[in-house]
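Engineer: fold the following, please.
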Amino acid sequence: MDNKLSRRNFLRVVAGSTAGAIAVSAAPIALAAPAKQAEVTGPPNLDDLVGVPAAERVPVNPRVITPYEETGQYGGTWRRAFKGISDRWGPTKLNEEMAIEWDAPTPEDVGLTANFISEWVQNDDATEFTFTLREGLKWSDGDDFTTEDVQFWYDYMYLGELGNKQDYYTLGGVDMELEVVDDLTWTVRFPSPNPLLPIFIAKSTGGMTAGPTMAGPSHYLTRFIPDHENADQAAIDAAMEANGVTSWQELFGTAGDLQGPIAFWFRNPELPVVNAWKSSNLPTEDPHIMERNPFYHAVDPDGQQLPYIDRIEHALFDDNAVFDLWIAQGRIDMQSRHVDSANFTFYKENEEAGNYRVMLWRNASTNALHPNINNADPVLAELFDTAQFREALSIAINRVEINELVYSGLFEPRQASPVTGSPQYDPEFESRWTEYDPDRANALLDELGLEMGSDGFRLRPDGEPLVFRILHRETTGTPGADEMQLVEDYWRAVGLNVSQDVVERSLYEERTENGDVDVGMWSVDRSSIVMADPGRYIGTTDDGPWAPLYGHWWTPGSPLKKVEPPADHPIREIWRLWEEARAEPDEAQRNAIFQQLLDIHKEHPYQIGTVGESPRINIVANNMANFVEGYIADDTLRDVGLINPVQFFFRS
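Structural biologist: Next up is the predicted model:
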């Protein structure tokens, strides 16, 4: 068998995936009347271990999740790998609990479904939404989950000092109103239509990181809030000392992210959760361990409480070569994160030795460079904000060569834009400024007055040497590092004195948040259902730092460094169009308005794409069942989380 994967063969394998035609309605789903519920059962010995029978651990009306292939068996440890605490999204995306979640029974069919709520309804103009919890829903410690937990989140995490004000809750500077109806039901109201709220929740939880939406375990977290009647000052002091922070707010997180050592499931084994698994140790330990939540709220059609798998372990690694070796040795049961598409042949050649199979999805992302128009150096900021300079940067890049030399032809040379099959896909945008033309690039730079110096590199308009750096996290020996070396070479070939800063992810995030970056390298993902998270195109997603400080200025309540854009800057029109689109109840009109926003990027891209739409390689152990091929991989759709990891299992 030929283990090499051509792009043609790849596209054949994933033909008919969600990439073919993604269309999602944000309207509530009419839930069918449930069939007679099967008797609830659980893993062997869990009743005795917890002291509560399975039927009392799940809600009266649990969520029913249908396995993709077959009813599973209980047990086993799912072995994965991660790069430590900054690699938080690997474990988290397997384990998120939004009130409303994506539902993808087939690759062609993506919709929404109620998760730990039993239903949601909205009024005609989408200014009012009512949510109802599943009756008998519990936290992982067995405590009841009620609207008291919703009120707590609203008072302290949303309105209070913790300031987790998502822009889909605070519209036009006006905060969302909350009315608690009863123990299970609550209503939220907005000053203007908010028709996209359901898909915002499905993408971003709308509350604590990994969920739950609009709630937090009040019986536990109120201990760490000094002015609450349940406050435990000794516990607050001990937690602050143990975690090296100086305020109680930092225990919950910084910048409203709720990823602090007390409030983030990944960092606090004691935190009660509604997720399928909970941390049983710290992410600084090797391996990091996640163990089943005995009170998880979902069952399969036979009444078996999910998840099927008992435990997930993440082994720590720094070097991708070590991770690839683990795969070849059969030490990884299922993983796509850190599995590099450029190494497809290696993974195929080691399938038998590693006792796994390679299963393909498709990435809804494009590798991209982000010239920072908020650069602290005003000369660089002005250059990066000049379309002619960005065009020169873009057409100086030989995308075809990058694809062939680095990625064996598996990627697609393209601009940073919505991917094939997205409702916003535009072939003209995809090809904008992508033709390799170093002669024109040189001419554009000459027209800008960037004269060549005696050393062969260009001078700035002020006569000083034009020098800037590419900030990224691609370590030597990886395809990403090889790509960045080629980009450096291409830009230096047109007289730009460019070098690279290679940093660890947490430092990259810190620097991009502060605007301390010349050109950042990060993928433009979230390109399938773009309106669910348009941050890449409105300047509010810092790891793609084309306008981070403008984005902070526009984001309500952001504590990060910010700069107000000039009155005539195009980003203000981008923001105006987004506010208009998100409030438009009519879907056709909303799409037309949003297209105007994308057309601003199409005319003069702020994010310079190189190659994208690559295969997403999933390493899947031969005895792991219910993982299926053909889906699109995107942060918006929560990557592998899209197909409910709770229904994965190991065949005995």
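
Engineer: for the rest of this, base every contact and every neighbour count on C-alpha atoms.
Structural biologist: Will do.

Engineer: K602 in helix, strand or coil?
Structural biologist: Secondary structure, DSSP: H, G, I helix; E, B strand; the rest coil: K602 is helix.

Engineer: that one contacts D426, doesn't it?
Structural biologist: No - the criterion here is CA atoms under 8 Å, and K602 misses it with D426 at 9.1 Å.

Engineer: compare the two and say which one has the larger neighbour count.
Structural biologist: Of the pair K602 and D426, K602 is the one with more neighbours under other CA atoms under 10 Å, namely 21 against 18.

Engineer: three-state assignment of Q388?
Structural biologist: Q388 - assigned by three-state DSSP - is helix.

Engineer: contacting residues for it?
Structural biologist: Contacts for Q388 (CA atoms under 8 Å, 6 or more residues apart in numbering) come out as 444-445, 448.

Engineer: another one to check against the first:
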Amino acid sequence: MRLRLDALIFSAFAALTPAAAAGAMEFVDSPYFDEAVAAGTLPPVEQRLPSEPLVVDLDARGQTVGTHGGSLVTLMHKAKDTRYMYVYGYARLVKYDLDFNIVPDILKDVEVTDGGRVFTLHLREGHKWSDGHPFTTDDFLYFWEDMAHNEDLFPSGPPSYMKIMGHYPEVEALSKTTIRYSFPVPNPDFLPGLAQARPNQIYAAKHYLSQFHPNYVPVDELQAAAEAAGQRNWAAIHIKANRYYRMENKDLPTLQPWNVMNEAPADRFVFKRNPYYHKVDVNGLQLPYADEVILNIAEEKLIAGKAATGDVDFQGRYLRFDDVTLLKRNEAEHGYATYLWRIAKGSHMALYPNLTAKDPVFRNLIRDVRFRRALSLGINRREINRVIYFGLALEGQNTMLPKSPLYREEYRTSFAQFDLKTANALLDEMGLERRWDGARVGPDGEPIEIIVETSGETEQADILELVADSWWELGIKLYIKPLGKETLRRRIFSGQTQMTIESGFENGLATPDMAPHDLAPVTQVQYQWSEWGEYYETNKTGGAAPDMEIGIDLMNLRRDWYLAETREERTEIWHEMLQMHADLLPTIGLIAGVLQPVVVSNGLRNLPEDGLWNWDPGSHFGLYGLDYVYWDKDAVTAQADQ
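Structural biologist: This is a model prediction of the structure:
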């Protein structure tokens, strides 16, 4: 099989102008760089772009061609939130298009051959880092040879995301613009890993980072520099310098649309346009349109109020559904619109019964599927939806959303109707009798009481108050125990927590070609079976192996997905796993598709009114291209005249 991804590119993403036409195109620089170009400190734009830049047809994406200029202001809560500029900028080797197909971006194209074992990546001739240094396969080899195989930087060997079925790839640079990764078995995770909100790193800026590496500088010089900087060794300096995802080091070159100009501590971070960015629009304007993005730091509890008084140009993070009334009320006075985007998690809120809880009485109770089904049937999701979400959410289990090709209505509705009669019958069948006050009595003779530990959010508490009312109709008492997030996690990981409430599957928009990680116990932060996830995550050195059929079967199916050779086989496996979740309820979904308020200033263009808010895939604003967002100057002027 040989698949050239460039043949698929821009079906709904952007049209790539043929090389000859792109070569003949007249490129247009931002006035932001006029002085630097005139002074000779920066080359003209045609010398800064790759020989074949990515030409984006915005009309094909349902967006409009814009103009250069201006800044975009948003709010964040803490300095480390600078990392969201890497997420929002969403320049990736390959990325998801608007239909969640993987298409080339930084890369010119990709060839996938030998049944998904061999990946040949083609870079753009003449592509440069943000400091003007060539971006070549040397940067890929530096990561693989000098970083991933250096025990001081990677003590356990190359990162696990480069391994498939226990095997690492053979990495070979065929030229300065072509590099090949050859795996001994098919690796369906390789390209999706490069397209993530936080992508797997497979390249690094060699020309910058090699100054901190003993393969290029004598180790005694590096050690002296480390001691002078208060670091323990050269590796600590190298690691700190290369936190590419955090966007905290202004000296680290980037391929993103903007790069940070100042470092923490600060309450205002300025991101300046990358003069060597690889994209242009159909009129030849080098992207991004906006010259700067400004991240102002504010108290989390104040962000909604500041957004409502016009202190931002765009804002999504740190806004909640219960802010909508405030935001809508202030739109006209402060010149913005409040868009409502669907949150794309499998469930906005779900209950996580701890199947690996240490308490033997509760563990035996919660492991009985009849008990979990009774709890689910005893929840009035319509009431939750109407009281808290004004009836705008989707009711049902934790599963795929309707826009996913894997969605089936029966997965969402399974044991999701409010049916106290059936729920009580299931509990009766289990022999859980009621005592004089209506409480159900457990196998130990004590009344059944479930403590749901939460991170202290008001939204969670409001939902649980409603659940508590209906569960008492089953004779089960629910108690809410708010905790700090770190304390809550420690208790879950140690098996002390009976149940918690949290969002569901991270990706409710999965396709058959995306690995079903959410569905099997592969990480400790899956709160329904944290101990099993730790066992997998630590390569069997921690936690415990699954000792329930559901855990064993899901892990076997996940393995089968990796071994599958066709999309049809992968689709069938996905549905088997989704059906198991619908039948056996390792999590109990409540509502999904809750609306995320997104504030957008009047005159700001190319953010959709009806969008999806998702971490991965989606990268929040990244899916829609923050580099395509621009100011409609006529609209801004008209508003100013009002």
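
Engineer: if I look at the residue lying farthest from the centre of structure 1, how far off is P67 of structure 1?
Structural biologist: Within structure 1, the residue lying farthest from the chain centre (CA atoms, centre = their mean) is S454, at 45.9 Å. Computed as CA to CA, to the nearest Å, the S454 of structure 1 to P67 of structure 1 distance reads 67 Å.

Engineer: repeat that for A231 of structure 1.
Structural biologist: From A231 of structure 1 across to P67 of structure 1, the span is 43 Å (CA to CA).

Engineer: those two - which one has more neighbours?
Structural biologist: Taking neighbours as other CA under 10 Å, A231 of structure 1 and P67 compare with P67 leading, 21 against 16.

Engineer: the nearest residue to that one once chain neighbours are set aside: neighbour count?
Structural biologist: Excluding the flanking residues, the one nearest P67 of structure 1 by CA to CA, 6 or more residues apart in numbering is Q647, at 5.7 Å. Q647 of structure 1: 24 surrounding residues under other CA under 10 Å.

Engineer: please say which position in structure 2 Q647 of structure 1 maps to.
Structural biologist: Counting by TM-score structural alignment, Q647 of structure 1 lines up with Y628 in structure 2.

Engineer: so its match sits right up against Y289, yeah?
Structural biologist: Yes - counting by CA under 8 Å, Y628 of structure 2 touches Y289, with 6.1 Å between them.

Engineer: residues that sit against both of these two, list them.
Structural biologist: Common neighbours of Y628 of structure 2 and Y289, using CA under 8 Å, 6+ apart, are G66.

Engineer: just to revisit the earlier point, out of the contacts of Q388 of structure 1, which sit inside helices?
Structural biologist: Using DSSP state H, the members of those that fall within helices are 444-445.

Engineer: ranking the contacts of Q388 of structure 1 by neighbours, who comes first?
Structural biologist: L445 (22 neighbours).

Engineer: quick one, what contacts that one?
Structural biologist: Per CA under 8 Å, 6+ apart, neighbours of L445 of structure 1: 388-389, 392.

Engineer: same question for G166 of structure 2.
Structural biologist: By CA under 8 Å, 6+ apart, the contact set of G166 of structure 2 is empty.

Engineer: quick check: closest non-adjacent residue to T571 of structure 2.
Structural biologist: Closest to T571 of structure 2 by CA to CA, 6+ apart is P512, at 4.9 Å.

Engineer: about what we covered before: residue contacts, the match of Q647 of structure 1?
Structural biologist: 66, 287-289, 606.

Engineer: ok, which stretches of the stretch 501-650 of structure 1 are strands?
Structural biologist: Secondary structure of the stretch 501-650 of structure 1 (DSSP state E, counting those that start in this stretch): strands at 519-524, 608-612, 615-621, 624-625, 632-633, 649-650.

Engineer: D143 of structure 1: which of those is closest?
Structural biologist: D143 of structure 1 lies closest, by CA to CA, to one member of the strands of the stretch 501-650 of structure 1: strand 649-650, at 27.8 Å.

Engineer: against structure 2, what's the mean shift for that closest one, could you check?
Structural biologist: In the superposition against structure 2, strand 649-650 of structure 1 averages 1.4 Å from its aligned positions (mean CA distance after the TM-score superposition for structure 1).

Engineer: what about that strand, distance to the chain center?
Structural biologist: Strand 649-650 of structure 1 sits 26 Å away from the centroid of its parent chain (CA atoms, centre = their mean, to the nearest Å).

Engineer: likewise stretch 577-588 of structure 1?
Structural biologist: In terms of CA atoms, centre = their mean, the centre of stretch 577-588 of structure 1 is set 23 Å apart from its chain centre.

Engineer: do the same with stretch 100-108 of structure 2
Structural biologist: Offset of stretch 100-108 of structure 2 from its chain centre (CA atoms, centre = their mean): 17 Å.

Engineer: what's the closest non-adjacent residue to T120 of structure 2?
Structural biologist: Leaving aside its sequence neighbours, T120 of structure 2 sits nearest to R180 (CA to CA, 6+ apart; 4.3 Å).

Engineer: same thing with D318 of structure 1?
Structural biologist: Nearest residue to D318 of structure 1, sequence neighbours excluded (CA to CA, 6+ apart): K83, at 5.9 Å.

Engineer: and the one you found, what's its match in structure 2?
Structural biologist: In structure 2, the residue paired with K83 of structure 1 according to TM-score structural alignment is H77.

Engineer: with adjacent residues omitted, what lies nearest to the equivalent of R408 of structure 2 over in structure 1?
Structural biologist: For R408 of structure 2, the aligned position in structure 1 is D426, judged by TM-score structural alignment. Spatial nearest neighbour of D426 of structure 1, chain neighbours left out: P418 (7.2 Å); criterion: CA to CA, 6+ apart.

Engineer: thanks again, I'm all set now.
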